[in-house]
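**Student:** Here's my sequence, what's the structure:
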Amino acid sequence: AYGYDKRFGLVHVDYATQRRTVKSSGLRYAELVREHAGRRDGRTAA
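**Tutor:** Coordinates of the predicted model:
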């Protein structure tokens, strides 16, 4: 376990205030999920 050393994930946490902020990677992931929402055929959008 990395504890407080490594920073990774989709959300940044300010340990002093416990405030969470979505990172750019989290925004991109949300966009990707929206683009593929409802698809059940296993194909990706062209």
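**Student:** Going by C-alpha atoms from here, please, whenever you check contacts or count neighbours.
**Tutor:** OK.
**Student:** can you count the residues close to Val22?
**Tutor:** Using other Cα atoms under 10 Å, Val22 has 12 other residues around it.
**Student:** to compare against the first, here's another:
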Amino acid sequence: MTATADLVLASHPIITAVPFFVPTFAVVAVVAVIVYRDRRRNPGEDDDQDP
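**Tutor:** This next block holds a predicted model:
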């Protein structure tokens, strides 16, 4: 076997899919932080309650 035949860059489909999922997880994390901060800022105010 030659050196090029032994070189395996991605042996599993998950390894090739990681570059597509990392930005998605980053966007979800940013949205989750924004929602968390927004809920912590106004803990006593609820828009669903009727007076």
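**Student:** Do you know the score for how well these two fit?
**Tutor:** The TM-score (TM-score structural alignment, normalised by the length of the first structure) is 0.38; 27 aligned residues with a Cα RMSD of 3.0 Å.
**Student:** Assign a three-state SS to Ile14 of the second structure, would you?
**Tutor:** helix (DSSP: H, G, I helix; E, B strand; the rest coil).
**Student:** could you check the distance from it over to Phe21 of the second structure?
**Tutor:** Taking Cα to Cα, to the nearest Å as the measure, Ile14 of the second structure and Phe21 of the second structure are separated by 10 Å.
**Student:** Okay, and Arg26 of the second structure sits in which element?
**Tutor:** Quick fix: residue 26 of the second structure reads Ala, not Arg. Element membership of Ala26 of the second structure [criterion: DSSP states H and E] is helix 13-41.
**Student:** What residues sit buried inside that helix?
**Tutor:** Going by neighbour count (16 or more other Cα atoms under 10 Å), nothing in helix 13-41 of the second structure comes out as buried.
**Student:** list the helices and strands it packs on?
**Tutor:** The contact analysis (3 or more Cα pairs under 8 Å, 6 or more residues apart in numbering; DSSP states H and E) places helix 13-41 of the second structure against no helix or strand.
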